[in-house]
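In: 3D model of this:
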Amino acid sequence: MLYIPLWRRILIWAVVAVGLLLALPNLFYSRVEVSNDAAQAIESGLTNEELQAQEGRWPSFLPDGLVNLGLDLRGGAHLLAEVQVEDVYERRMDSLWPEVRDALAAERDTVGFVTREQSEPDVLRVRISEADGVDRALEIVRGLARPVVSLTGAGAMDLAVSADGQVLTVRLSEAEQVALDDRTVRQALEIIRRRIDEVGTREPSIQRQGEDRILIQVPGVGSAQELKDIIGTTAQLTFRPVVQAFAEADTDVGSGEELLPFPSQGDEAYALVEQAPVVSGEDLVDAQPTFDQNNRPAVNFRFNPQGARAFGDYTAANVGAPFAIVLDDEVISAPRINEAIRGGNGIITGDFTVEESTDLAVLLRAGALPAELTFLEERTIGPELGQDSIDAGTVACIVAFAAVMIFMVLSYGLFGVFADIALLINVGLIFGLLSLIGATLTLPGIAGIVLTIGMAVDANVLVFERIREELKSAKGPSRAIAQGYEKALSAIVDANITTFMTAVILFAMGSGPVRGFAITLGLGILTSVFTALFVTRVMIVIWYDRRRPKTIEV
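Out: The predicted model follows:
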C-alpha cells in the first residue's frame, strides 16, 4: 500500500533537517572559519576584544564544522622529501663506541689498550694492542649484538663483527639496516606530522612514498619555504661531556671528540666536546617555554625514566665538571654541575627571545628528526589557483545540476520536480556528512560529487519507469506507485552496492586524490539511495494524500 507511518515520516524529515543543518556553515565559509580560529586562540589562553568579536561572528548554538579545502582548492605548499637514512648509521656507530670501549676495557689484561680508528661513517673500527686477544675481543663485541626487531629480520643479530689483524670492524647487519631504514622513515613521518600539527595547519596530507620518501601537502601555507622552515629544522638536542669549555678554531681534536661553535661566547668561540652523548633529545618527553631565575626566556624540559636515570648518574659522577647542551651542532650553554640532577627535569638557558624559546620548545616537544631531509620537489600553489579550481568546480556542479534537473522535469513532469528537490537535499546531505567527519574536499572530490549528481537520479529513473509499466497494467495510481518502489528496489540496491564496493576498494588501495574521490563517491551513494527511496517517496505520498488523483502521468 501507498502508506508511510507518521513516525517514519518524522524520522526521515528529521534526518534531512540535521544533515542540512550540518551543511549550513559551508554557506558562510569565511565567517565560520574566522570564528573557529578565534575560538581556538581563546581556548589556548589568548584573549582580547578583537578575538571575542571574531568569535561572535557565528552563533555558538549552530554547528561550526566545515568541509576542509584541499591543497588544489585552498592553495598551499607541496614537498617531496627524501630521508637520508645513512645519517642514522653514523650516529648508531658513535653511540655504540662507548659501549664497545667499556666492554673491552674490562678485559684489558687480555686485549690490551683500546683505541678508535678513523673509518667510514657507517663503520666502527677499533684497534687493540694485544694480538693474542683478538679472538676474545671478537667474542666480547659480538656479545653486545641484539636480535633485530622486525618481522623480516627475525632470528638475525643487529651487528656484524669481523677482524683484520688487531683491528675489529663493527657495522650494522643487512637485516638491521633494512629494519632501521623502515623505522627511521616511520619516525620521520610521525615527527613531521607532529611538527605540522603543532603550528595548527588544517588537514595536512603526509604520507610515505616508496622506501625512503615522504610526500607533504599542507593547505593554507604561504610558500614551500615556510613549510620547509617548519619541518626542516632537525632540533637535535644532546647533552655531552665537555673536554674543553672554551676552545679556539685550531684546537686539536682527538678521537671521539668534536669541536662545535659556542655562539653565546662570541662568533669565534668553540667548545671541545665528546661525540657520544650522555642523553639525547629522543629521551625528552616534554619541553615548555619559561623564564629562568633572572627572568630571561628559557625552556624547561623533562626526560623519560631512562633518560632521567642516565642524566642523574652522569651528573652524580661528575659534580664540579661542565657539560654541554648541544642543539643542532651548536653549544647552547655549558653549565657546571653543582650537584646531582635527579628527577629528569632541567632548564635550557641562553640568549633567547620569547619567540625563540617558544619555537625551540615546539621543536623539542615534537621530537628530533632521526635523519636529514633532502627536498627533491617543492611547489607553492597560490590561493588564486585554488580559487580558479573552486570556480571551475562550481561551474561543473551547476551545469550538471541544470542538465539533470531539466531532463527529469521534461521526462517525468511533476515527479521529476520531486526528484529535483530530492537531488538538492542529497547534495546538502553530502556536505553535511563531509563536515561531520571533517573530510577534506579536493578537485577529485568535486568530481565525485558531480558523478553522484548524475547517479542520484538513477534510482528515481528506475522507480518512475517501473511506475509507468505498472500504470500500463490498468492498476490504480496508488497501487502503481507502491509496486513501482517495491519492484525497483532490488535493482537500485544491486547497482549501488557494487558502486559502493568500488568506492571502498579505491579508498583502501588508493592515496591522496583517489581517496578524496572515493569518500565523496561513497557518501554520495549513501545519501542518493536515502533520498531516492525515502525522501522522494515521502513527497509523492504527501502529494497523493492531498490530491487523490484518479490518474497520474509519469
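In: Every contact and neighbour count from this point should use C-alpha atoms.
Out: Fine.
In: what comes up buried for the helix or strand hosting Phe507?
Out: Counting by DSSP states H and E, the element that carries Phe507 is helix 477-509. Residues of helix 477-509 classed as buried: 477-478, 480-485, 488, 492, 496, 500, 503-504, 506-507 (neighbour count, 16 or more other C-alpha atoms under 10 Å).
In: this one as well, want them side by side:
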Amino acid sequence: MLQIDRWKRILIIGLCVIGLAYAMPNLFYKRVEAHNDAVAAVEKAGGAATPEQEAAIALWPNWLPSSLVNLGLDLRGGAHLLAEVQVEQVYKARMDALWPELRRVLADQRSTIGAIRRVDAPDGQLRIEIENADQMSVAVQAARGLAVPVATLTGAGQDDLDVSAQGNTLTVQLSEAEKALTDDRTILQSLEIVRRRVDEVGTREPTIMRQGADRILIQVPGIGSAAELKALIGTTAQLTFNPVISTGSSADATPGIGEIILPSQEQPGLYYTLEATPVVTGEELTNAVPSTDQNGAPSVDFRFNPTGARKFGEYTSANVGQPFAIVLDNEVISAPVIRQAITTGSGQISGSMDYESANQLAVLLRAGALPAELTFLEERTIGPELGQDSIDAGRIAAAVGFVAVIFLMVASYGLFGVFASIALAVNMGLIFGILSAIGATLTLPGIAGIVLTIGMAVDANVLVFERIREELRTAKGPARAIDKGYQNAMSAIVDANITTLIIAAILFVLGSGPVKGFAVTLSIGIVTSVFTALWVTRLMTVTWFERRRPRTIEV
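Out: Got it, this is the predicted structure:
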C-alpha cells in the first residue's frame, strides 16, 4: 500500500534538515570565512582575542554549522608550481655522511692496507686510495661490513652499498636497489615537508601531490603569487653546525678533501673553510621559534632532540675556545667561539635579520629541511579576478540548467513535476551540505559535476513517473498505481546509478586533481539524487495523496 512509516518520515526530513543546515553557511561565505579565521587565530593564540577578532567571531553564531566548501585554485585564485626533486643530491649527502665511518673502519686495518686517502669522485661516489693495492680485498671486505640489506621486496637479497675496486682505488656508492628506495623516500619526504611548510602559513586546502617519478605538483589557493609560494617552499632551510678549520678572503681557494668553503652572511668578503661533515643537522631540531637576542635584535631560538643534544654537548665540551659555524643554506650565518659546554640541547640563531625573516626562518626550520633541492619547471599565478569569473560562469551554468530542468519537468508532469523540482532543490542543498561537512574542495570540474547532476537528478523521477503512467492504465486506483510505479522503477534506478557510481570511483582512483574533483561531486550527486528521487519525492507525493485523496490523478 501507499504509505511511509512515521520513523522513516522523521529520518527523511531529519537528513534533509541537517544537510541544508550544513549547506547554509555557503550562502554567507565571506562572513563565515572571517568567523572561522578569527576562531582559528584565537585558538592558536591561546584564547586571547583582539577587538577585530571578536567582531569577526560575532559575524556568525557559534551554535550554527560553520563548515564551508573550500574553493579550489581555479575558483579562488592562487599559485601553481610543478617542481622536480634533485634526488642525486641525496646520493652525495649519503656518501659524505658515510666517509667518517668508513675512514674509521679502514683505519683499523691500516697495518694491513697501509695509508688511506680520499680522492675526488663524481657526486654520489666515494673513492679512497689504498697504499697497499695487493691488500685491496681486505679494504673491500671492511667496506662491505658497513652495508645493510635493502628493506624492500624488490630489493630482497641486495645490500644498500655497492663496493668495487680498481687498482689501488676503492669505490663505494649506493646500489641500484637502494637508489630506487632512496628516490621514493626522498619524494615522500619532500611532499611531507612542502605540505608542512604550506600549512604553517594557514593556506586553505592546498593540492600537493606526486607526479611521475621525481616531480611534485603544488597548487595553493588564496596565496598572492607563484613567487611568494616559491619563497616559502623553495628554500631548503638546511641548517648544519660545522667545525671551522680556517678563515680567508677568497672564495677561489682550493679546499681539501672533506672540506668546503662557504661565505659569511654577516661579513661580505669573509669566507670560512669548514669540515664538510656536520656535527649536528637541522633534522635533529625539535622546535624553532622567533625571539630576540640579548641586544633586543630579532633571532630564532631552537632546541635539539636527545640525539642532537648529546652530540652537540659532546662536541662543545671537547672544543671549548674553538669557533663553531652555524650554516644555513650554504652560508655561514654565525661562527661564535665556544665559551663553555652547551649541554642543554638548545641555542639561538641571531644576525642580520628582521622580525619577518626571523619568523620565516622559524617556520622553515620547524617544517624541516628539504632532503634535496627543488627545480621549478612550471609556475603560474591565477588572479582572484579570474577565479571570480569562473565562479560567476559556473553559477550561471548551474542556474540555467536548474531553470530549464524545472520548466521541462513541470511542463511534462504537472504537479508531480513540481514535487520533482522541489526535490531537485533539496538535492542541490544536500550536495553542498556534504561537501561542506567533509571539507571537500570545489573546482571548475567539480562545478561541471554538479551541473551534470542537475540533469541526472530528474532521471530517476522520470522513470518513476513513466511507470506510474503505465500502471494507471491497468492498476486498480491511483494509490496502487503510485505504489507500483515506485516499486517497478526501483531496479532500473539502482542499476543505472550504480554503473555511474563505479565510473566515478574509477575516475577518482586513476584521475589527477581536477578529475578527482569532478568524480567527488558526481559521486555525491548520484547518492543524493537517488535519495531525493526515491524518498523525498515519494514523501511529498504520499503526503499530498493522504490529504487530498483524489479519485483520479494525471501524470
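In: overall similarity of the pair, as a TM-score.
Out: Superposed pair, TM-score by TM-score structural alignment, normalised by the length of the first structure: 0.96. Supporting alignment: 553 aligned residues with a C-alpha RMSD of 1.7 Å.
In: wouldn't Val337 of the second structure be in contact with Ile326 here?
Out: No: in this structure, Val337 of the second structure is not within contact of Ile326 by C-alpha atoms under 8 Å, at 11.0 Å.
In: The counterpart of Ser190 of the second structure in the first structure: how many residues sit nearby?
Out: For Ser190 of the second structure, the aligned position in the first structure is Ala188, judged by TM-score structural alignment. Ala188 of the first structure sits with 25 neighbouring residues when counted by other C-alpha atoms under 10 Å.
In: immediately after the host helix or strand of Ala188 of the first structure, which helix or strand?
Out: Per DSSP H and E, Ala188 of the first structure falls inside helix 174-198. Counting by DSSP H and E, the element after helix 174-198 of the first structure in chain order, helix or strand, is strand 205-209.
In: which residues does the counterpart of Ile216 of the second structure in the first structure contact?
Out: Alignment note: Ile216 of the second structure maps to Ile214 in the first structure; criterion TM-score structural alignment. Shown in contact with Ile214 of the first structure (C-alpha atoms under 8 Å, 6 or more residues apart in numbering): Leu80, Ala81, Glu82, Val83, Leu189, Ile206, Gln207, Arg208.
In: wait, doesn't the first one sit right on Leu215?
Out: Yes: taking C-alpha under 8 Å as the definition, Leu80 of the first structure is a contact partner of Leu215 at 4.6 Å.
In: Tell me how far the helix holding Phe507 of the first structure lies from the chain's centre.
Out: In terms of C-alpha atoms, centre = their mean, to the nearest Å, the centre of helix 477-509 of the first structure is set 36 Å apart from its chain centre.
In: Go ahead and name everything in contact with the helix or strand just after that helix.
Out: For helix 477-509 of the first structure, the following helix or strand on the C-terminal side (DSSP H and E) is helix 513-530. Helix 513-530 of the first structure is touched from outside by 423, 426-427, 429-430, 433-434, 440-449, 451-452, 455-457, 459, 492, 496, 499-500, 503-504, 506-508, with contacts defined as C-alpha under 8 Å, 6+ apart.
In: What range does the helix or strand just after helix 513-530 of the first structure cover in the second structure?
Out: Later in the chain than helix 513-530 of the first structure, the nearest helix or strand by DSSP H and E is helix 536-547. Aligned using TM-score structural alignment, helix 536-547 of the first structure spans residues 537-548 in the second structure.
In: which position in the first structure aligns with Gly78 of the second structure?
Out: Under the alignment (TM-score structural alignment), Gly78 of the second structure pairs with Gly76 in the first structure.
In: correct me, but its match touches Glu226?
Out: No: Gly76 of the first structure is beyond contact range of Glu226, at 10.0 Å (criterion: C-alpha under 8 Å).
In: Compare neighbour counts for those two and give me the winner.
Out: Gly76 (24 against 13).
In: which residues touch the more buried one?
Out: Here Gly76 of the first structure is in contact with Gln217, Val218, Pro219, Gly220, Val221, Gly222, Ser223, Ala224, Thr380, Ile381, Gly382, Pro383 (criterion: C-alpha under 8 Å, 6+ apart).
In: Now with 10 Å, please.
Out: By C-alpha atoms under 10 Å, 6 or more residues apart in numbering, Gly76 of the first structure lies in contact with 70, 204, 217-224, 227, 379-383, 386.
In: Using ChimeraX, make a named selection holding only the buried ones among those.
Out: Buried residues among the contacts of Gly76 of the first structure (16+ other C-alpha under 10 Å), as a ChimeraX selection:
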select :70,204,217,218,219,220,221,222,223,224,227,380,381,382,383,386
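In: hey, what's in contact with both of Leu80 and Leu215 of the first structure?
Out: Common neighbours of Leu80 of the first structure and Leu215, using C-alpha under 10 Å, 6+ apart, are Ile206, Gln207, Arg208, Gln209, Phe375, Glu377, Glu378.
In: Count the neighbours of the spatially closest residue to the second one that is not a sequence neighbour for me.
Out: Of all residues not flanking Gln207 of the first structure in the chain, Leu215 sits nearest, at 5.4 Å (C-alpha to C-alpha, 6 or more residues apart in numbering). Leu215 of the first structure has 20 neighbours, counted by other C-alpha under 10 Å.
In: so what's Leu215 of the first structure up against?
Out: By C-alpha under 10 Å, 6+ apart, the neighbours of Leu215 of the first structure are 78-82, 189, 205-209, 375, 377-378, 512.
In: Wasn't it part of a strand?
Out: Yes: Leu215 of the first structure forms part of a strand when assessed by DSSP: H, G, I helix; E, B strand; the rest coil.
In: ok, it to Arg468 of the first structure distance?
Out: Per C-alpha to C-alpha, to the nearest Å, Leu215 of the first structure is found 54 Å from Arg468 of the first structure.
In: With Glu203 of the first structure instead?
Out: Counting by C-alpha to C-alpha, the gap from Glu203 of the first structure to Arg468 of the first structure is 48 Å.
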